[in-house]
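Visitor: sharing a model that was predicted from the sequence below.
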Amino acid sequence: MSWFIKKRQQKTAVEERTVRVPEGLWVKCDACRELIYRAELANTRNVCPKCGYHFRIGVAERLESVMDPGYEERFGELQSGDPLAFSAAKPYADQLRKLKGLGHDHDAVLVVEGTLKGHPVVMGVMDWDFLAASMGSVVGEKLRLGAELALAKGCAFIIVSCSGGARMQEGALSLMQMAKVSAALARLDSAGLPYLSILTDPTTGGVSASYAMLGDLNIAEPKALIGFAGPRVIEQTIKQTLPEGFQRSEFLQSHGMVDKVVPRDRLRDFVATALDWMTEPHG
């Protein structure tokens, strides 16, 4: 009866083939949650091609997208100290040394002098990767000096803001920078020189409460978070539900706090057009 018995054939092991995708090839959009090929982002200035979400970009990329080639850094010798000997889970001095070792020699803002479509300008660009672009003594001093340089050169001053607010490790010294930079901007205003403020995601705290909102023209990137305190803190304080899109660029524009929301790929042309109008004599 052996022909009724089914012989079991020995299965040969099939070697599993796994395709390893190198890390960093894909990025998930924080807005639409779609996966985006990183190389595709490079062609769109780090703007999601599916929903238009603006990813944060570094200082170098920001300058290259707006300024003409040949700009030069100013006041790079200024470095943060530890005036309060601030010590916590992560001592302030150790954080500064680590960041300097990673190549962040310009503290949380880089100030350059150059041209933008032929217009002479002084520009300060805040660096989110340096302690969330918090405003410390060096940030305030660099921006003050930048405003003074623009005053001496008779040109426009531009600040690209992106900040979590004042730097708590420097206490009241950080808060003093709000008044110092604002006073320097007032001198520009008295001289009739334009100051343009470009607000990117996020611009909050003491930065939004001072120089970020003092521009002759306040320009914001789409859907950037702009405000003093965060939405959750405000809701908990006033015990009310906030409107949809509260503290986003478009909401602020509709309520007169922002003059224009400009996509990143049009920012350079828009600023150049604004400078054409602001620096040309009008009879």
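Guide: That came through fine. Residues are numbered from 1 along each chain as shown.

Visitor: from now on I want contacts and neighbour counts done on CA atoms only, so please keep to that.
Guide: Will do.

Visitor: and the helices in the protein, which stretches?
Guide: Ranges of helices in the chain, per DSSP state H, are 38-42, 59-66, 92-101, 137-153, 171-190, 205-208, 231-238, 249-254, 264-279.

Visitor: deepest-packed of these, please.
Guide: Of all the helices of the chain, helix 205-208 carries the top mean neighbour count, a mean of 23, counting by mean count of other Cα atoms under 10 Å.

Visitor: hmm, residue 168 is touching residue 174, no?
Guide: Yes - counting by Cα atoms under 8 Å, residue 168 touches residue 174, with 7.3 Å between them.

Visitor: ok, back up a step: let's have the helices of the chain in a markdown table, adding distance to residue 18.
Guide: Formatted as a markdown table, those follow (distance: least, Cα to Cα, whole Å):
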| stretch | distance to residue 18 |
| --- | --- |
| helix 38-42 | 22 |
| helix 59-66 | 36 |
| helix 92-101 | 38 |
| helix 137-153 | 49 |
| helix 171-190 | 53 |
| helix 205-208 | 48 |
| helix 231-238 | 44 |
| helix 249-254 | 45 |
| helix 264-279 | 39 |
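
Visitor: quick check: which of these is nearest to residue 127?
Guide: helix 59-66 (5.9 Å; Cα to Cα).

Visitor: okay, angle between the closest one and helix 264-279 too, please.
Guide: 60 degrees (axes from the mean of the first three to the mean of the last three Cα atoms, to 10 degrees).

Visitor: this is the comparison structure:
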Amino acid sequence: MNWITNVVRPKIRSILRRETPENLWIKCPDSGQLVFYKDVESNQFVIPGSNYHMRMGAVARLKSVFDNETWFDVALPEVAVDPLKFRDERKYVDRLKDARAKTGLNDSVKVGFGRLEGSPTVVVVQDFDFMGGSLGMAAGEAIIKGLELAVEKKSPCIVFAASGGARMQEGILSLMQLPRTTVAVQMLREARLPYIVVLTNPTTGGVTASYAMLGDVQIAEPGALIGFAGARVIEQTIREKLPEGFQRAEYLKDHGMVDMVVHRHQLRSTLARLCRLLMKTPAVENSGRNAAIAAAAPAS
């Protein structure tokens, strides 16, 4: 009897048991409802019932922007992996390995070049899943590369910001990316090319003190947390209770810090319209777009 109970039954259960993926269901942080992951994915990671905007990975974001979900990955400069030999509870190099395995990215920023409703466009995306989208040397070089490519191709540059700030494991080398990216934005401005920033949830810290708040047009996704210091730190400093919705996209729009708050489903068409207006170019028909993309490919 013990043999049947302890050996046979567990084996039968293991054969019949189905493995359930960990991300089969998503719980909405706003309403608490459980939503099938595939439904959220097909809805551009917006919860269907509550319209809550979930975080979006770099690859998914690029797919949602470019025509036919097609673009060219821009080769990014290599940097020193661990210049300060930093270690806290774990080695910095080990944290990087885990982040790369989790996201499939080399660092927190990915750059793509392709067509947005027919117009050649450079898109720079920060992925919050890679160490909180933190800004280190590799991320700074990637952003600068995207801005330089926009100048070279005479095209607009769109940046999707999502970050907790500078990367502490790189110390002053991380903080130096703030002025470096600011200078690169100025270079694009001197070339009289559009620089559009989309602030996603969250965009905080040193990123908001540099390239993320320098756009010709500042767009935010609904409900995005945007600010430099945290609300608790501000309350402790000024010894006052902050207003409801402070540092959220809608609050910043009402107070002139953001030009518009755009739902993710309307974001692509809004960006395309802005690029056409700022570049003074007409809309391009669907026919022949693939050939146009190939002709606009960056040199290897």
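Guide: Everything's here; your move. As the structure is a computational prediction, the values presented were derived from the model and not from experiment.

Visitor: nearest to residue 107 of the first structure, of the helices of the first structure?
Guide: Using Cα to Cα, the nearest of these to residue 107 of the first structure is helix 137-153, at 7.1 Å.

Visitor: strands of the stretch 1-150 of the second structure, start to end?
Guide: In the stretch 1-150 of the second structure, the segments counted as strands under DSSP state E, counting those that start in this stretch are 25-27, 34-36, 71-73, 109-116, 119-126.

Visitor: name the helices or strands packed onto the fourth one?
Guide: With contacts taken as 3 or more Cα pairs under 8 Å, 6 or more residues apart in numbering; DSSP states H and E, strand 109-116 of the second structure sits against helix 58-65, strand 71-73, strand 119-126, helix 137-153, helix 289-295.

Visitor: mind redoing it with 10 Å?
Guide: Helices and strands touching strand 109-116 of the second structure, as assessed by 3 or more Cα pairs under 10 Å, 6 or more residues apart in numbering; DSSP states H and E, comprise helix 58-65, strand 71-73, strand 119-126, helix 137-153, strand 157-163, helix 264-279, helix 289-295.

Visitor: I would like the residues contacting the shortest one, please.
Guide: Applying Cα atoms under 10 Å, 6 or more residues apart in numbering, the contact partners of strand 71-73 of the second structure are 62-63, 65, 110-116, 121-123, 293-294, 296-298.

Visitor: so what's residue 107 of the second structure up against?
Guide: Here residue 107 of the second structure is in contact with 96, 99-100, 126-127, 130-131, 133-139, 142 (Cα under 10 Å, 6+ apart).

Visitor: need the counterpart of it in the first structure.
Guide: By TM-score structural alignment, residue 107 of the second structure lines up with residue 107 in the first structure.

Visitor: quick one: that match from residue 75 of the first structure, how far?
Guide: Note on residue 107 of the first structure: its distance to residue 75 of the first structure, by Cα to Cα, to the nearest Å, is 11 Å.

Visitor: any shared contact partners between the two?
Guide: With Cα under 10 Å, 6+ apart as the test, residue 107 of the first structure and residue 75 both reach 138, 142.

Visitor: ok, now which ones touch residue 130 of the second structure?
Guide: Taking Cα under 10 Å, 6+ apart, one finds 57-58, 95-96, 98-109, 163 in contact with residue 130 of the second structure.

Visitor: same thing with residue 180 of the first structure?
Guide: Applying Cα under 10 Å, 6+ apart to residue 180 of the first structure gives the contacts 140-141, 143-144, 210-211.

Visitor: can you put the residues you listed in JSON lines and add distance to residue 262 of the first structure?
Guide: JSON lines is the format used below for the contacts of residue 180 of the first structure (distance: Cα to Cα, whole Å):
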{"residue": "140", "distance to residue 262 of the first structure": "26"}
{"residue": "141", "distance to residue 262 of the first structure": "29"}
{"residue": "143", "distance to residue 262 of the first structure": "23"}
{"residue": "144", "distance to residue 262 of the first structure": "26"}
{"residue": "210", "distance to residue 262 of the first structure": "21"}
{"residue": "211", "distance to residue 262 of the first structure": "19"}
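
Visitor: and the residues you listed, which two are furthest apart?
Guide: Top of the distance list for those (Cα to Cα): 141 and 210, 14.3 Å.

Visitor: which neighbours do residue 168 and residue 174 of the first structure share?
Guide: 134-136.

Visitor: any chance of those in JSON lines, with distance to residue 200 of the first structure and neighbour count too?
Guide: Listed next are these as JSON lines, based on distance: Cα to Cα, whole Å; neighbours: other Cα atoms under 10 Å:
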{"residue": "134", "distance to residue 200 of the first structure": "14", "neighbour count": "28"}
{"residue": "135", "distance to residue 200 of the first structure": "15", "neighbour count": "29"}
{"residue": "136", "distance to residue 200 of the first structure": "19", "neighbour count": "28"}
